[in-house]
Structures are given as C-alpha cells and as structure tokens.
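**Student:** mind looking at a prediction? Sequence and model below.
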Amino acid sequence: MGGPPQVAMNLVWALQQLGVDAEILTTNHDGATELDVPLTQRVNYQFREDGATVPVWFMPFKRPALKEFLFSPAATRWLWQNAQNYDVLDNHYLFCYAPTCAAAIARWHRVPYTVRTMGQLTPWALSQRLVKKQVYAALIERRNLDRAAAIHCTAPSEVEDVRNFGVDTPTLTLPLGVSPLIEIEDARSLIHEKYQISDATPIVLFLSRLHPKKRPELLLQSLHHLASQGLSFHAILAGDGDPAYVKKLHTIAQSLNLSDRITFPGLVLGKLKDCLLQGADLFVLPSFSENFGIAVAEALNARLPVVITPGIQIAPEIEAADAGLVVEETVESLALAIEQLLMKPYLREKLGKNGQHLAQSRYSWQAIAQQLIPAYRAIAARQPLPKEPCFQPISCPIFDKKTQIC
C-alpha cells in the first residue's frame, strides 16, 4: 500500500532495536484483496527480505472499503479494551479510521497520543475530495490534532501546513528513514537482461504508486519530448495503482509512440526493487505533493541521481546537498533535467555520491528513532517536548508499558 505502511514498520523495528516495546495496530486491507494473516492476535510480521519482523495486531475491516478509510469495528473494540495499556499512542496518517478512532479513545482513557500527518495537510492533498475532508475535519480530525501531545512533521514545510490548517499543537520535525542498502554488484546487468534493454541504453526509473498525484503523465510527456530529439533511453515506471488509471497510462504511452521505450513492471518489491534502484541511471518523481518521499530517499541511498519537483518536501535538503535536480512542473523543465543527466555521466556520479551521503547521514531509521525516544518519554511523563533533539544512542527500555502505533 505504498510508503506510509513501510514507514510505520521500519520505525517500530528501529524503536525495538533501541529497547522500546512498540507494536502496530492496523487492518488486513491489501488493496483489492486481504492479507492472509491471523486476525485479532499479535503476529510477528516479516516485512523485509533480511528477516526483520515487527509485532502487529491485524484487525478485519468492513467492505466495501471507502478509499483508505477502512472502517473496522474490531479495531474499535480492541482499542477500547487495550489503549490504556500503553504509554503513548502514535497515530499514523489522517482521514483514516484506525488512527482517528485511536485518538478519540486515547482522550477518553487519558492516554497521550501523537499524530503523524504524512502530507495529508498539504494544499494539494486537502483539495482532493475537498468537501468530505472539510466535513471530516470539522467533526473529528481537527479536534484530534488540537488535543494531540505532539504532531510529528517530516520537514519544515509540513509544519507550515499544520499551522495553515489552524492547529497550534507542538510539533516535532524529524525526517523519515531508509532501510540499510544491500548492494547488488550485478544489478545493472540483471535489470538490462530482465527487461531486454540494450547495455548501451540508459534507464530512467519512476518507482512509486501509479497515481495522478505522482504525475506519471507529465513524465511520459517529457520522455516523448526527449524521444523526438533522438535521445536514447528506456523508462521503467514501476508501481501499481487503480487498474483504470494504469490502463490510461499504457494508452498515453502508446499514443506518444513510447511503447518500445517504456516498461510497466507493476509493483516491485525485495531484491527486484533493490536491483532497479541500483541498476538504473537516474530517478524521476514529478509529484504534486509528497510529505517526505520515501522512494526519493531510497534512490538517494542507492547513489541514484534524482530529478524531482518542489512539491516533494525534502526538495530543499536535496538542493542544498547538491544531490539532485529540483525543477519546475513543466514538460520542458523536466525534459531538460533528464536530458542533462542522460548526457553527463560525471554529473550523475557527482549527484549520486552527494545523495548517498545525505541519505546515510540524515535518513537513518536508527538516528530518527533515537530522536523520537526523548519525545515519547516526555509525552509519557506529561512533560513539554525536548527543545533540542537527542542524538545519543539509547539502548535500554524507557517505558513501563509500551508504545502503540495505529
């Protein structure tokens, strides 16, 4: 289901490595299907190929699922019975039933809670299904935000979004993280062989959910512009999405005479995903809005130069680190940036090296968890948030109970 679940699982895993007893509550929703997992019991769920597991309570949800709302009476009952057993509830995402319900129940049981907005308060995100969100916010979500102990933002621009929404709750600004890189020496040859791409042809990678928010259509138009100039490239648009929208993208690619230059492999995970990140020549994500952009950080970590738009909230950090190209949201600007990287291998090498340094120094899950722990400790003790983040490793348990992420 994209980046947000990966964030929750990696964060809980990192907290556990530092001695925090943390668990996840979620549903068994998996898009059009349901996860084949035990329900209403604690499961050690493996989420990475390196064997990393996190404790998860999966609850059934009611179909039909309304987008990502995922109404779950079972989650309500479980939270009502168990919320008071935790020191902190960390509510992950907005406009979704489980975290919304968790905040209300936490207040009833006087359990402090935090909220991670995950980019849902950006102007673009709020404009989607505007009336429903306005009603939902007025009735429920604004109160949840106002009464939270803290709001976890991933960039200064996300703090601005919170304030512009009229919420004065204390904020904690910490980025999200990336998993450790497992290097694959022959990644490039594996990818060229798998997708039958000539060794001399550079690969442009789009790795994200296929959704209008991510603007793959803008990328296709830019690639058409480059193809008309005779540039050599092959683009891989990896990700899944609504079948009707994916079909539309195939039709657009065909109408632009890009069919022999484009591959749509669908959702990629595990080693294949790592191969794509390490075997491609550059990464492009022209999103309208991204609160952080996990896929961008993963590309940086894989030493892959990135081309992004200002709507990705870590764009200023990437620009300051000279780790990628941040361009305006036009066909011409995007095409020019891609052309620069296709034509200048030395520039790709420079940006890639800077990007990997940025990712490994700034976007480490362990470093982020280390900085979250003092905040959780203060919240559990009903004290103000620490003024400065703590960068010292903490390796012992700090709670009498647990931290719950919903």
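**Tutor:** Received the coordinates, thanks.

**Student:** alpha carbons only for contacts and neighbour counts from here, please
**Tutor:** Fine.

**Student:** top helix in this protein by residue count?
**Tutor:** The residue-count maximum for a helix in the chain (DSSP state H) belongs to helix 345-362.

**Student:** contacts for that helix, please.
**Tutor:** 175, 178, 281-282, 297-298, 300-306, 318, 321-324, 341 (C-alpha atoms under 8 Å, 6 or more residues apart in numbering).

**Student:** ditto for stretch 250-261
**Tutor:** Residues outside stretch 250-261 that contact it (C-alpha under 8 Å, 6+ apart): Glu217, Leu220, Gln221, His224, Phe233, His234, Ala235, Ile262.

**Student:** what residues of that stretch count as buried?
**Tutor:** For stretch 250-261, a neighbour-count test (16 or more other C-alpha atoms under 10 Å) marks Ile252, Ala253, Leu258, Ser259, Arg261 as buried.

**Student:** here comes the other one, which I'd like you to weigh against the first:
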Amino acid sequence: MKILNVIASMHPEHGGTSQGVRNAIPALATFGLENEVVCMDDPDAEFIKADDFVIHALGNSKGPWQYQEKLLPWLLNNIANYQRIIIHGLWLYHSYAVNKAIDQYKRTNKSVNTPAVYIMPHGMLDPYFQQASTRKLKALRNWLYWKLIENKVVNGAEGMFFTCEEELKLARIPFSPYRPKSEWNVGYGIPQPPAFHVTMWGQLVEKFPQISKDGYWLFLSRVNEKKGIDLLVQAYLNLKKKGNLKIPQLVVAGPGLETTFGQHVQHVAASEKDIIFTGMLEGDMKWGAIYGAQAFVLPSHQENFGIAVVEALACTKPVLISNQVNIWREIEALDGGIVESDTLEGATIMLEKWAVLSDGHKQRMAEQALAVYHNYFTIEQAAKRMAQALKSLKYA
C-alpha cells in the first residue's frame, strides 16, 4: 500500500509534527506501507535532502494560510499513485487543497477508486486554542474557518488519527458539527534513542562549558508562551531566593530566543547565572543535553504529545510536566515523573518536589521513566496501530 503524507512543512524547527512523520515512516515500512511526503518547503533545503524517503517539496508557501499554488495541480496529477492520504495538521491551505483535489478527482474519475483520506490533527483541535485569553482573535478566525471550510474537511475524511486518548476526547469539544466517520487512537512513538556516548557530552560542554557535569533541569522546546517557560523561569528564581534547597542549574534549549517573548524571558533571567540559554540543540548535542540532565521540565499550557518529553523518558530521565501535556496520565500512572498544574504555583511545586526527593527515589523514578516509554511510546507500537487502521478499509 502506498501512502501520501501531506504536511505544511517538514522543517525541523516547526515542532513535533514533522518529527512525528519522520519517526513513523521507517516503522510503517516494516508493515508493508510505503510512504511519501508532499510539503511546501524549498526543495533545495538541507533538511529535505537529509531524509531517506521521498519528499516532494513544492517550494515555500505564502502568507499565514501557507498557500502554495503548485499543491492542488500536483495533487490532481498524482492522486492516482496512492491508496491512502494522511493530512497532518489543520487550519492551513494543505488540508483544504486535499479536500478540493479529492472532490475534483471523484467527479472526473467516477469509475476509478479514490484514495481514502485520513486526518492527523496533531493537537490542533485542542480546546486550548479556542479558550486561551491571548488567542481571542485567532479563536474567532478558527470558528469562522471551521464553519466555512474545515468542518467539510474533517467530516468528509474517512477517519481521524489521534496520538493519545486524551487528544481524541478533547477534539470533540471545541467545534460543531464534528462528526468524523471514525476515530482512531493510533498513538505516537519515537525510535529508541542512540545510546549515550561521551562525544555527545563533549560536544555540548565544548560549546557551553558553564553547564554543570553534576546535572541540571532541562527545558528542551520552543521558547514560546504556550510552553510555560516564563512560569518555569520565575519558579526557578523564586526557589533560588528561598535558599533552603539545593537547586541545580536550569538549561533552556530551543529556538525562539530572538522573538519578543524570548527576549523578555532572557531579560527576566539575566540576574541568575545558573539559568543557561543554549538556543536550539540538534544531533549529538541534543542527546548530550538530555543524558546529562537530572530531569526534564515542561510546564506547558498545551502539549498534544510532547516528543521531547518521550525522548527524555526513553533516556531514563524523569519528567516534570504540567497536566496540560496530554500524555500526563500515562506518566503519572507509572511514576515516571511529577505532574502539576500549568501555573506558577504548579511549576514551583513540581520543582520543589523533585529537589527534596532522596537519591534513591530519583533513581527509582528514572527506572520508571524508561518503563513508561516501553509500555506506551515505542515507535513500533504506534506504527502497528496506524498500520492496522490504514489496512482496515478496503481500497476506497
């Protein structure tokens, strides 16, 4: 079976959606599913050349809708080559273009089978995006867009793929009419991380020699208000001022330092030498940062899955997260970390809880972190569930 994955961008800086596609494709191949990608990226970009599966990069998109004039003609010319189409993400031109292409193809090829379309929203139907006080105009825009376009895309597809049960349930809340033909909790997973090697750590401390070899709290995500990094920095400063606990360094790794919000966070943290901003880390330096941490920290206001969270679990690192990270139930159930609310108080409590744990308890939690990964989030488990869903329908 040949599958086309349609995604706005495969750029690594655009978050977990593109990484999720990269993780899934090799694993799906073991189930006889051949995957290709079409995206709106520069075909000469280095990140396009780095992947070992077929990517049809049509050129950079334009505007906030990420319009790319080549996409619809490309789809119409190539739809017949695929048995399944997976739309990754919503609210942008690519989902509209697939829906329109399928409609046109059906009208002009009535005697030919049409590929079945599935949608993987990657958290983009989470109620947070309609309820957050900072998103009132965007929430209105999404509501209008849903009424005019997106409800036809969602309700016309063969089914919806979700990364966890929490995402599936939350997707039913914000919009109406919401009547997908089927819903699948296919899960999400990551490959086993590379084993630790001293060169990973060496590359990290060569560039950032101020990072302590005794461990630190690691925030590894976009420096963005949604991620709760401002709460984390303030909670860290508050604990430091108390002076009654042994507090490790806080390493903040991720893109976004150049934004207005990123500059603000750095200004707030400027007086504390133990808060270290590295910018985005990739490859061995990223893995070195994870392996060198005491614990991973993410007090996010909304996180559909959190690939970096699961990467930390797979590296035997306990995770200190908010209950707005949709996989928090699995983590809490096996004691693979500490879960609190996405508030300043919650961020402070989870840091304090970790700081007062005994070394033995920290070690047991690290072992349980790895158990969470093996029980819920291996790429093989997720690929098997998605393959079953894709094969459950005869050629549409």
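**Tutor:** Everything's here; your move. From a predicted model like this one, the values you see are computed outputs, not experimental measurements.

**Student:** can you calculate the TM-score here?
**Tutor:** Superposed pair, TM-score by TM-score structural alignment, normalised by the length of the second structure: 0.85. Supporting alignment: 362 aligned residues with a C-alpha RMSD of 2.2 Å.

**Student:** and the strands in the stretch 1-150 of the second structure?
**Tutor:** In chain order, the stretch 1-150 of the second structure shows strands spanning 2-7, 34-39, 55-57, 84-88, 116-120, with DSSP state E, counting those that start in this stretch as the criterion.

**Student:** let me fix that, I meant to ask about the stretch 251-400 of the first structure.
**Tutor:** So, for the stretch 251-400 of the first structure - with DSSP E, counting those that start in this stretch - the strands run 262-266, 282-285, 306-308, 324-326.

**Student:** distance to Leu25 of the first structure and mean neighbour count for the ones you listed - can I get that in a markdown table?
**Tutor:** A markdown table is the format used below for the strands of the stretch 251-400 of the first structure (distance: least, C-alpha to C-alpha, whole Å; neighbours: other C-alpha atoms under 10 Å):
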| stretch | distance to Leu25 of the first structure | mean neighbour count |
| --- | --- | --- |
| strand 262-266 | 28 | 17 |
| strand 282-285 | 30 | 26 |
| strand 306-308 | 33 | 25 |
| strand 324-326 | 36 | 24 |
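
**Student:** mind putting those into CSV with distance to Arg77 of the first structure?
**Tutor:** As requested, the strands of the stretch 251-400 of the first structure are exported to CSV (distance: least, C-alpha to C-alpha, whole Å):
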stretch, distance to Arg77 of the first structure
strand 262-266, 36
strand 282-285, 40
strand 306-308, 43
strand 324-326, 46
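
**Student:** quick one, which of those strands is nearest to Trp80 of the first structure?
**Tutor:** Nearest of these to Trp80 of the first structure, taken as C-alpha to C-alpha: strand 262-266 at 38.9 Å.

**Student:** so of the contacts of stretch 250-261 of the first structure, which ones are in helices?
**Tutor:** Cross-referencing these against helices under DSSP H gives Glu217, Leu220, Gln221, His224.

**Student:** report how many residues lie close to the second one.
**Tutor:** For Leu220 of the first structure, the count of nearby residues is 21 (other C-alpha atoms under 10 Å).

**Student:** equivalent analysis for the third one, please.
**Tutor:** Counted by other C-alpha under 10 Å, the residues lying close to Gln221 of the first structure total 20.

**Student:** so for it, what's the nearest residue that isn't a sequence neighbour?
**Tutor:** Excluding its sequence neighbours, the residue lying closest to Gln221 of the first structure (C-alpha to C-alpha, 6 or more residues apart in numbering) is Val331, at 6.4 Å.

**Student:** and that neighbour, how many residues sit next to it?
**Tutor:** 17.

**Student:** which position in the second structure pairs with it?
**Tutor:** Matched to the second structure by TM-score structural alignment, Val331 of the first structure sits across from Leu344.

**Student:** okay, its match and Leu33 of the second structure: tell me how far apart.
**Tutor:** Separation of Leu344 of the second structure from Leu33 of the second structure (C-alpha to C-alpha, to the nearest Å): 45 Å.

**Student:** for the stretch 151-300 of the second structure, which segments count as helices?
**Tutor:** 151-156, 165-170, 198-207, 229-242, 260-269, 283-291 (DSSP state H, counting those that start in this stretch).

**Student:** contacts only, for the residue nearest to Gln221 of the first structure.
**Tutor:** Contacts for Val331 of the first structure (C-alpha under 8 Å, 6+ apart) come out as Leu218, Leu219, Gln221, Ser222, His225.

**Student:** try it again at 7 Å.
**Tutor:** Contact analysis of Val331 of the first structure by C-alpha atoms under 7 Å, 6 or more residues apart in numbering lists Leu218, Gln221, Ser222.

**Student:** still touching in the second structure? Go through those residues.
**Tutor:** For those, the aligned pairs still in contact in the second structure (both residues aligned by TM-score structural alignment, their matches' C-alpha atoms under 7 Å) are Leu218, Ser222.

**Student:** I'd like the contacts of Val331 of the first structure as JSON lines, with distance to Gly166 of the first structure appended.
**Tutor:** Shown next, in JSON lines, are the contacts of Val331 of the first structure (distance: C-alpha to C-alpha, whole Å):
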{"residue": "Leu218", "distance to Gly166 of the first structure": "33"}
{"residue": "Gln221", "distance to Gly166 of the first structure": "38"}
{"residue": "Ser222", "distance to Gly166 of the first structure": "38"}
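
**Student:** so Gln46 of the first structure makes contact with Thr53?
**Tutor:** Yes. Counting by C-alpha atoms under 7 Å, Thr53 is a contact partner of Gln46 of the first structure at 4.2 Å.

**Student:** so between these two, which is more surrounded?
**Tutor:** Thr53 (17 against 14).

**Student:** of all the strands of the stretch 251-400 of the first structure, which one is nearest Thr27 of the first structure?
**Tutor:** Proximity to Thr27 of the first structure (C-alpha to C-alpha) singles out strand 262-266 among these, at 23.5 Å.

**Student:** return the mean post-superposition distance for that closest one against the second structure.
**Tutor:** Taking mean C-alpha distance after the TM-score superposition for the first structure, the mean distance separating strand 262-266 of the first structure from the aligned residues in the second structure is 1.2 Å.
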